[in-house]
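S.K.: could you look at this predicted model? Sequence included:
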Amino acid sequence: MTRRKKVVTVKEAPTEINLTEPQYYFNREISWLEFNNRVLHEAFDPRTPLLERLKFMAIFSSNLDEYFMVRVAALKEQVAAKVTRRSADGCTAQEQLELIGQRLRPMVAQQHRHFEQALRPQLAAKGVYLLDYIDLNQEQRRYLQTYFDEQIFPVLTPLAIDPGHPFPYISNLSLNLAVVIKDPANGEELFARVKVPRILPRFLPLPEDLRLQQKDVPAVWTAVPLEQVIAHNLESLFPGLTILEYYPFRITRDGDLEVAEDEADDLLLAIEQELRKRRFGGTIVRLEVHASMPEVVREMLRQEMDLGENDVYEVEGLLCLSDLFALTGLPLPELKDPVWRSALPPRLRRTIEGSSSLEIEDDFFAIIRKQDLMLHHPYESFSNTVQRFLTQAAHDPDVLAIKTTLYRTSGDSPIVDALITAAENGKQVSVLVELKARFDEENNINWARKLENVGVHVVYGLVGLKTHTKVMLVVRREEGRIRRYVHIGTGNYNPKTARLYTDIGLLSCRDELGADLTELFNYLTGYSRQQTYRKLLVAPVNLRDRMLALIHRESEHARNGLHARIVAKMNALVDPRMIVALYEASQAGVKVDLIVRGMCCLRPQLPGISENIRVVSIVGRFLEHSRILYFHNHGNEEVFIGSADWMTRNLDRRVEAVVPIDDPTIAKDLQEILGILLADNRQAWDLQADGHYIQRRPAVGVIEQSSQRTLMEMARQQ
């Protein structure tokens, strides 16, 4: 008898997924281009008022300028330095530059095609005419000829290019004309460059009696591009020569500063020197040319600027559409969003005795002592809350000290004026002015000097770190004791952007927050090595570890069969470690909703990886700038606001502050805001697993819900 062998089935161990593999990440540069594409879409959307569509078109172009000055310039530097490091999605710097060109060229072509074929005719139908010079009648040309002779010609400087005249310096973001000239004396062809001066309006308006008229539509505004007026009067610049042809072009230079902080004896002076270099410009990173420019002229420019073919962008129509911002100021309210006047939070209102009118409550300190106060800008007023709170503190005789950080503020800042008043009134005023706030360095240097001149203690931040946090501390003597009032926010102390950016702020006098901010300012201004805080989460000290711990806690709840949920709103999600933690949370069963306005390198909806993660981006009238974090925590919900995105630079190389919301009413209000944002079906875009975004559209019979309009209406009804 033959004995059968027993067959043993061995279960294979589950393959462990390496969540750091490139296939699980989007490229951050392409993700940013997708964000800018969503901005551009608002210029295409017929639901957007016409002049607002021009605004979005201008924003798209302005965003691209900064993108090339910073991001593309950095990639080109890596290529030149032969850096081999790859991005999280596995691309080299050169591969990323090629991907940028492939994605961006059709986008730019679409932008210009839409402006020429759709927006210009629609503007004309409303009495707004942006004409080409060749379409002008003789009377209009005579007017512009006189204007050229009197206003333009004196400021022009034609520059010849030949063996005796080397290729001229061309300033960053300047619009120029490449002019081909013939000398009739010997038949020689010559080349010259004429810069279009920035000190003159880009679009020259015609007087009312010369505006283009249509029989049924009165002309509101008629203008001609400045470069075309110059081009049709080039004979004045080159008398005795024959103008053969001219072609507009524009360049973009590396605009980032390189400051060796640890070697600088005086950071302010070092940054001033770098700013002077920026004015002269770094290396050229982009050349934009009109599509009509022949290959021989384009090649000459490209070689003189040491650019590759991938650095040249061909444009049909007008270059530099960021100048369309000028048209958004036209007096045509019916073509704009309705004017929004920020509301006053209910707790700051009081009824005037014997009247139904309301006035602003005067004593901020009394209001804050009763209960924490949340502010939501621009739905609620910045000038009548944060600005007024600081102004009151500057004049209050019981206020002993004011400390704040300034990352970006307006050119005519009432915030700075209030700080100066406080110093003049004998308060101890300390201000950390971040000199390295990109493209605001010069403005911040001016404010730093102005503050120092009145005795304010000004510091410029920490070596190797940008101070991005938005915090304010007011120290006040009350009935024989010291009480500290704090403002912690998600946005800059900038009254202008507070009308355009959505941000959250918290006013409180909780002892723990006051003590934490005191120690944070000691860290910023002195030699403190503070490693723990009572409430605050501070980068680069404890913010990353705490965020990871909160995500892991939700994962643990899900693995134990409990309901687990995360909702996080931010500007960008790039950091690989945070993304891995979110992938692990999804695999554990945590429901994750991410509201990410801009770059998102996480791939949602991947089976077995991120099927429980949904990513939505909201692009609308206001720039979504607030950061709000929600963790369900098995019913013991925790909500945070703060200045940090989930990017490596924010978590490791910047000073950031995130604060837990302990007031249950405010926590519920913030959860309501998150719910409204997630329900948006007008400005919301859903990120797909392949990297594409799909804009939500209400189904037939479903009411359109714009989160920003809903929040405006709620503020109005309060």
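M.R.: Everything's here; your move.

S.K.: C-alpha from now on. contacts and neighbour counts both.
M.R.: Fine.

S.K.: buried residues in the strand of greatest length in the chain?
M.R.: Ranked by residue count under DSSP state E, the longest strand found in the chain is strand 242-253. Along strand 242-253, these residues count as buried under the neighbour rule (16 or more other Cα atoms under 10 Å): Thr242, Ile243, Tyr246, Tyr247, Pro248, Phe249, Arg250, Ile251, Thr252, Arg253.

S.K.: ok, Leu33 - contacts?
M.R.: Applying Cα atoms under 8 Å, 6 or more residues apart in numbering to Leu33 gives the contacts Ile100, Arg103, Leu104.

S.K.: mind checking the SS state of it?
M.R.: helix (DSSP: H, G, I helix; E, B strand; the rest coil).

S.K.: so how do I select the buried members of the contacts of Leu33 in PyMOL?
M.R.: Selection of buried members from the contacts of Leu33 for PyMOL, criterion 16+ other Cα under 10 Å:
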select buried, resi 100+104
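
S.K.: pasting the second one now:
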Amino acid sequence: MTRPAHIAHLADPDDDPFGPEASDRYFNRELSWLAFNRRVLEEACNPAHPLLERLRFLSISGSNLDEFFMVRVAGLKGQQLKEVDRRSADGLTAGQQLGAITEEADALMASQQAVWGDLRNALDEARLHVLRRDEVDAEATEWLETHFREQIFPILTPQALDPAHPFPFIPNKGLSVIFDLVRRSDKEPVRELVMLPVSAARFVRIPGEPARYVTIESILKRFAPLLFPGYEIGGAAAFRVLRDSDMEIDEEAEDLVRYFANAIKRRRRGRVIRLELETGMPEALAAVLKSELGKTDAIITESGNLLGIGDLDTIVDENRPDLKFPPYVPRFPERIREFGGDCFAAIRAKDIIVHHPYESFDVVLEYLKQAAIDPDVIAIKQTLYRAGKQPAVINALIAAAEAGKSVTAVVELRARFDEEQNIYWASALERAGVQVVYGFLEWKTHAKVSMVVRREGGKFRTYCHFGTGNYHPVTARIYTDLSFFTADARIGRDAAQLFNYVTGYVEPVDIAKVSLSPRDLRSDLLALIDTEIANVRAGLPGGVWAKMNSLVDPAIIDKLYEASGAGVEVELIIRGICCLRPGVPGMSENIRVKSVIGRFLEHSRIFAFGNGAALPNDGARVFISSADWMPRNFDRRVEYMLPIENPTVHDQVLDQVMVANLIDTEQSWELEPDGRYVRDEPGDKPFNLHRYFMINPSLSGRGAAIGASDAVPTLSLRRRR
């Protein structure tokens, strides 16, 4: 068995203590992520998308790559510098992974620049211009000079680079321009550095139509003589810095909030991980930057003529509806409407599943707002992982506390890049009288759970919301997620134990329905797959269908390989990282893996197991979860997995959401045994799952699907290759 082509050159099998089997059984996690980001970039080339949406995909690919370097590459660099003898599941050292990552990331960045060149030409044709240096006419030059003098010049601080002026600190994601100057008076060479403030707009729009943008760094270069009077401008070039943004946790920390506040400050000064140089930078200037910023073995790249591809999102905001997806307004769940907007009455009548973003996140807000003002509500408990900057959820919890209810909020301080916002919300909640808890020090609380305890007829009834996504009103409009509402008493008791586990370290006992990590989620999943193996060996049908963001965990992957060998049909929808190799004879020939990339970000986690049924809706077990199948989700996070047992909701999740993902042909990529992703051919009857859910009735409503060509067939245990 040979290694996949894209990692075959990375390690000598004779030097690999894992043996060649390790690299044959698993794809490398980091390279799989880079492959995902390349699929995102490919959407920027998709002619089916409007032009500014293509630019959005390019911007996302740039922001994604920045975060990858700031976290994942930074972690590997740390291992390498500390000489940590740890290998990836596929048998590679940190150094070998960094070598492969650098090669692939360089190719990806080159592709981003090429795509930007193509999109820039297309934007020109659409009368939306990002001007090149020679395209700025006299009138625009006059306006830009005034803008520079009034809006940019006052916030710039040039700094000489000489023995009396040490090289300044460049912040994370900092964009700067370095100049070689010659003083006219004595012909003395001078080197200057100008950092561009993060508060300054990256792209400056010239007033009028058509839309014309100019980058701030090109404006600085053009009007540098105004900043440096008495000097000749020799050379000038932009550069950008990415720093280590991961945070190590001190398990001895006594004040977690203060610790994280200080850690955020330290993160801004993390070691340089990547130094991006503008293409064509004079060698003398490049040498200075490499000497000053490359001391910690930073990865140095020439990144084209536009550094910071992620900043293109500014131009995406241009008011050109003709160049964007048609606006989509989510529906409010019909089940709630049927009860006059009374969330609790609707949930009491029947479990409800809500499908975001096709159905509005407002239903979650209404559930919390109603709880806040309902005199019969006694207590609210809520997890907050990423709540975003919009205060709707926070305001509802504050209103409940101010109304005299017992409110507990589990705020996760380690939600990466949201730490500062979460500290702010925690402070606001505490001031209002909310009991704020930060959970386990060594584990992140990633479960998305809300429970409301209400007095009804002299007794207490617990209402629960379990989500696959965050309580984040903004991402809920672009991420596909599920919200499950129930008043099932058994699930309510399980939810109460989950909260007690996080807030008081009280070990759950006699859990009825919910699986929890790091307690038993992995073992429960392994047992479910074992049941499918046993069913097939007993002559019964067997199948596993799972949808998630990432599949990394070796124990789960090995169990899926075992299931494939036993004849279990396994179909996986994995948007991002997949370390499992599908379709390999003798190991995974019964496993199919696909990735869906489209208008919305597929984020829901759904797991289904055939359970010996001839047809899944005759008895398959269906679960929703907050967890991907990764070691961190099983071992270092508090997560949940919940069975969906209400027959109506069960069929909605399985026969609608799951099947639509499985049969999508317009936004899907198939993972090949060698690690390549191949875009699906739409075929004679193309199916787009995002369009299907935008034009069809909500899961929580009534009515048949419309559009015969978009109808979703019943899921069968027979392969659909």
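M.R.: Arrived safely. What you are looking at is a predicted structure, and each value in this text was computed from that prediction instead of being measured.

S.K.: ok, so of the buried residues of strand 242-253 of the first structure, who is nearest Pro205 of the first structure?
M.R.: Pro248 (20.4 Å; Cα to Cα).

S.K.: the closest one maps to what in the second structure?
M.R.: Using TM-score structural alignment, the equivalent of Pro248 of the first structure in the second structure is Ala238.

S.K.: hang on, isn't its match packed against Leu175?
M.R.: Yes. Judged on Cα atoms under 8 Å, Ala238 of the second structure makes contact with Leu175 at a distance of 7.0 Å.

S.K.: residue ranges of the helices in the stretch 451-600 of the second structure, please?
M.R.: For the stretch 451-600 of the second structure, the helices defined by DSSP state H, counting those that start in this stretch occupy 489-504, 521-537, 554-566.

S.K.: meant to ask about the stretch 51-200 of the second structure
M.R.: Using DSSP H, counting those that start in this stretch, helices in the stretch 51-200 of the second structure cover 51-68, 74-81, 94-125, 138-147.

S.K.: mean per-residue distance, the first one to the first structure?
M.R.: Helix 51-68 of the second structure, aligned to the first structure and superposed, deviates on average by 0.5 Å (mean Cα distance after the TM-score superposition for the first structure).

S.K.: one more: the second one?
M.R.: Per the superposition on the first structure, helix 74-81 of the second structure and its aligned residues are separated by 0.4 Å on average (mean Cα distance after the TM-score superposition for the first structure).

S.K.: determine the set of other helices and strands touching that helix.
M.R.: For helix 74-81 of the second structure, the elements it packs on are helix 94-125, judged by 3 or more Cα pairs under 8 Å, 6 or more residues apart in numbering; DSSP states H and E.

S.K.: please point out which parts of the helix it packs on sit buried.
M.R.: Going by 16+ other Cα under 10 Å, helix 94-125 of the second structure has these buried residues: 94-98, 100-102, 104-106, 108-109, 112-113, 115-116, 119-120, 123.

S.K.: ok, now stretch 177-184 of the first structure?
M.R.: Buried residues in stretch 177-184 of the first structure (16+ other Cα under 10 Å): Leu177, Ala178, Val179, Val180, Ile181, Lys182.

S.K.: reformat those residues into CSV and put distance to Gln387 of the first structure next to each item.
M.R.: Formatted as CSV, these follow (distance: Cα to Cα, whole Å):
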residue, distance to Gln387 of the first structure
Leu177, 46
Ala178, 49
Val179, 52
Val180, 56
Ile181, 58
Lys182, 62
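
S.K.: Phe622 of the first structure versus the residue nearest to Gln387 of the first structure when sequence neighbours are not counted, what's the distance?
M.R.: With sequence-adjacent residues excluded and distances taken as Cα to Cα, 6 or more residues apart in numbering, Gln387 of the first structure is closest to Ile415, at 6.3 Å. From Ile415 of the first structure across to Phe622 of the first structure, the span is 22 Å (Cα to Cα, to the nearest Å).

S.K.: so between those two, which is more surrounded?
M.R.: Ile415 (21 against 16; other Cα atoms under 10 Å).

S.K.: okay, the helix or strand containing the more buried one sits on what stretch of the second structure?
M.R.: Per DSSP states H and E, Ile415 of the first structure falls inside helix 414-424. Counting by TM-score structural alignment, helix 414-424 of the first structure pairs with residues 392-402 of the second structure.

S.K.: which stretch of helix or strand covers Arg302 of the first structure?
M.R.: Using DSSP H and E, Arg302 of the first structure falls in helix 295-304.
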